[in-house]
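Asks: fold the stuff below for me.
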Amino acid sequence: MKIEINTKWELIKAIFITTLVSIIFSNILVYIFETLYSPPLASSDIIGTTLISGIASLLASSIIFYQNFLVSKTKADMENVNRRLLNAQKKLRKQANTDSLTGLFNRRSYFLSMKKEISRYERQQRPFSLLLMDIDHFKKVNDSFGHSRGDVVLQKLAKILQETAREQDIVARTGGEEFSILLPEAKKEEAKVMAERIRETVSKSEMGSQEIEIQITISIGVAEILPGEDVDAIYNRADLALYRAKAKGRNCVELD
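Replies: Prediction:
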């Protein structure tokens, strides 16, 4: 078993103190025994008794101490291993549920959230809506400025969406330049107000860097859950609304 240097010194100090206490305790016992014993013990007997008693006490104390030390170290090692496992699990869970570029929820986790929201809607009849959006002419951004600049645009758009969304909303990157927001307890009229706010904010924001200015616009489709719908049904309706927004010239919001 590998023991750190600091731990070794703590062990040595503890053994030294244990030894010292054991010797003192042994001498006290011998003194008491000598006082009560009649006739008095010879000097050689006293020395021998002291030595044997001290060694016995030292061995017993050292064994007990080392056992306690091993138990404590094993417990600390196990806690450290458990902590590392928990951190690894959290990291894997995050990687499985989030988009690596933007830090938003990915398509998989977003659809799982929609399923949960549909179940809640069926139980409690609480509405929710979806915003589905695309960056207009994003291919031109990549072709003109490069994919690295395009990635910066995606990251900046993700930040705008997070800052605009409510605390309970779920923001996701569901495709290359496609983003979506799930709005619990929001009818499509409320969702449209948010969609217009997002669209306007994006159109006025600088999405490039200090060296290169990049302006973009987005098109947004809005859909509200209907009775009996599943995840694919509401998502497809939002997608159709997005298609109509693009057909109308882009940089606009369309309700399903």
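
Asks: from now on I want contacts and neighbour counts done on CA atoms only, so please keep to that.
Replies: Will do.

Asks: and the residue nearest to the spatial centre of the chain, what element?
Replies: For the chain, residue 90 is the residue whose C-alpha lies nearest the centre (CA atoms, centre = their mean; 4.9 Å). Applying DSSP states H and E as the criterion places residue 90 in helix 43-97.

Asks: now the second one, please; I'll put the structures next to each other:
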Amino acid sequence: MRPAERALPPFGRQEAELAREMAGMLRLSVWHAFIAIPFFVWLMHPQVPLWRGAAWAAVFLAVELWLAALSASFGRTPQSLWQTRARYLPLREAMLASSLAWASMMWLMLPDAEGPYRLVTIMWLVGAFALVCLLLAPCRDLQRGYIVGYWAYPLYRLHQEGGSLYLAILIGCAIYILVQWEFLQSFNRQLQDTATLSERNEAMLASVRALHRESMAKKALLEERQQVLQSALRQMRRLAESDALTGCYNQRALRERLDRCAEASLLSGRPWSLAMLDLDHFKQVNDNYGHQVGDRLLCQAARLFESLLPEGAVLARYGGEEFAVLAPEMEGMALLSLMEEARTLLCTTSLEGLPVGKVQTVSIGVAGCRPGEPVRQCLKRADVALYRAKQGGRNRVRLADDAERG
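Replies: Got it, this is the predicted structure:
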């Protein structure tokens, strides 16, 4: 394990946030050094040998390039704690090297002769110190060593120079270091608070996302249960409206649809029609072959009738062996023709349970209904037409007369 890694305190989310803050500040500062350092070397060239200035600038800019590469490795998007820590360790080493490069400026660039250039160098040193302190603010464990290493030689030179001017500069630098130290402590606390707040915000955001996922899961479960409930309600409604034996609508459901059809006809002005169907001699079937055969016969007849009905037409078991057909927006003659097809189909079909050669016939009465005509009157007219079909010999279809209307 490297020394920098052994000295590193526990690395958590807060430390990772501070490391990313430092890398972001470094990305902004590195390229400024490539403008300032060559300018400073050019400015000091008349007072400092060129080789010393060039050597110092080369070392310093090499360290800055190192910092640029390491800070760029953090990227723009958040990374895991392990990835951030792995990139933070070499960045700390580069920051130590950069601080040494800044501290060596006084040793390499301070003119030997007295004059205003020495004051310019000292001012430059103060400005560079403030900049590096900001860059090192997230690394609180490096600040003390950096301050001592940075100012040890400059303060020693100022003390050695003697004189009231350099003594005043020495005192001013000491006061400046103390003020800068207090500022760094405050600034570090602000960074810590910012990192803590960011960590809490991330935790809160993660909690909100978890709640959102839980809410969406509960919503999906609720919607699924609602669909199951609606399906069950539809099934219950269907069972309540269905005839238990044949599966077609029962008389209660038929009467509701008759009322709705009459209301719709009154609003639209279009006619509608109704048919009553009665299986001929059905009591003989029950007496001769048993009620089970009669039940199967009713179911088969219902399936045959339903197979001929157009979309929107309704077949209902009216009672016993009697059925009814409701045909919205269909005139009486059209329903008469359709019922004739139903009669022919039934009497030409071999039904299960009946002996070979035995057929089942049906008598049908059809009533064409006008808009506004009462439902009770329509049922009565269809029933009268059915009676006439039976009286006429059965196995036939009859249309109610318009004269039968009240």
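
Asks: residue 21 of the first structure and residue 74 of the first structure, how far apart?
Replies: As judged by CA to CA, to the nearest Å, residue 21 of the first structure and residue 74 of the first structure stand 26 Å apart.

Asks: and those two? which has more neighbours close in?
Replies: The residue with more neighbours, out of residue 21 of the first structure and residue 74 and counting by other CA atoms under 10 Å, is residue 21; that gives 16 against 12.

Asks: and that one, what element?
Replies: Residue 21 of the first structure belongs to helix 5-36, assigned by DSSP H and E.

Asks: what are the buried residues along that helix?
Replies: 14, 15, 18, 19, 21, 22, 23, 26, 27, 30 (16 or more other CA atoms under 10 Å).

Asks: elements contacting it?
Replies: helix 43-97 (3 or more CA pairs under 8 Å, 6 or more residues apart in numbering; DSSP states H and E).

Asks: what's in contact with whichever helix or strand comes after the helix it packs on?
Replies: Per DSSP H and E, the first helix or strand lying C-terminal to helix 43-97 of the first structure is helix 107-124. Residues from elsewhere that reach helix 107-124 of the first structure, judged by CA atoms under 8 Å, 6 or more residues apart in numbering: 97-98, 126-128, 170-175, 182, 184, 225, 227, 230-231.

Asks: one more: stretch 205-212 of the first structure?
Replies: 149, 152, 153, 156, 157, 213, 214, 215, 216.

Asks: columns distance to residue 245 of the first structure, secondary structure and neighbour count on top of these, output as a markdown table?
Replies: A markdown table is the format used below for these (distance: CA to CA, whole Å; DSSP: H, G, I helix; E, B strand; the rest coil; neighbours: other CA atoms under 10 Å):
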| residue | distance to residue 245 of the first structure | secondary structure | neighbour count |
| --- | --- | --- | --- |
| 149 | 26 | helix | 19 |
| 152 | 25 | helix | 16 |
| 153 | 21 | helix | 24 |
| 156 | 22 | helix | 18 |
| 157 | 19 | helix | 23 |
| 213 | 25 | coil | 10 |
| 214 | 22 | coil | 15 |
| 215 | 19 | coil | 13 |
| 216 | 15 | coil | 20 |
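
Asks: which members of those are the farthest-apart pair?
Replies: The largest separation in these, counting by CA to CA, is between 157 and 213 at 14.6 Å.

Asks: circling back to that earlier point, just give me the match in the second structure for the residue nearest to the centre of the first structure.
Replies: In the second structure, the residue equivalent to residue 90 of the first structure is residue 234, according to TM-score structural alignment.

Asks: how near is its match to residue 242 of the second structure?
Replies: 12 Å.

Asks: and stretch 237-250 of the first structure, which stretch of the second structure?
Replies: Using TM-score structural alignment, stretch 237-250 of the first structure pairs with 381-394 in the second structure.

Asks: for the helix holding residue 90 of the first structure, packing partners?
Replies: Checked by 3+ CA pairs under 8 Å, 6+ apart, helix 43-97 of the first structure has helix 5-36 packed alongside it.

Asks: what comes up buried for the strand or helix carrying residue 151 of the second structure?
Replies: If you go by DSSP H and E, residue 151 of the second structure is part of helix 140-161. Neighbour counts over helix 140-161 of the second structure (16+ other CA under 10 Å) mark 142, 143, 146, 147, 149, 150, 151, 154, 155, 157, 158 as buried.

Asks: quick one: it to chain centroid distance?
Replies: Centroid separation for helix 140-161 of the second structure versus its chain: 57 Å, with CA atoms, centre = their mean, to the nearest Å.

Asks: could you say what helices and strands it packs with?
Replies: So helix 140-161 of the second structure, by 3+ CA pairs under 8 Å, 6+ apart, packs with helix 81-109, helix 116-136, helix 163-241.

Asks: just want the angle from the helix holding residue 90 of the first structure to helix 5-36.
Replies: 150 degrees (axes from the mean of the first three to the mean of the last three CA atoms, to 10 degrees).

Asks: run the chain-centre distance for helix 43-97 of the first structure.
Replies: Using CA atoms, centre = their mean, the offset of helix 43-97 of the first structure from its chain centre is 32 Å.

Asks: hmm, residue 192 of the first structure is touching residue 222, no?
Replies: Yes - in terms of CA atoms under 8 Å, residue 192 of the first structure counts as a neighbour of residue 222; the distance is 6.6 Å.
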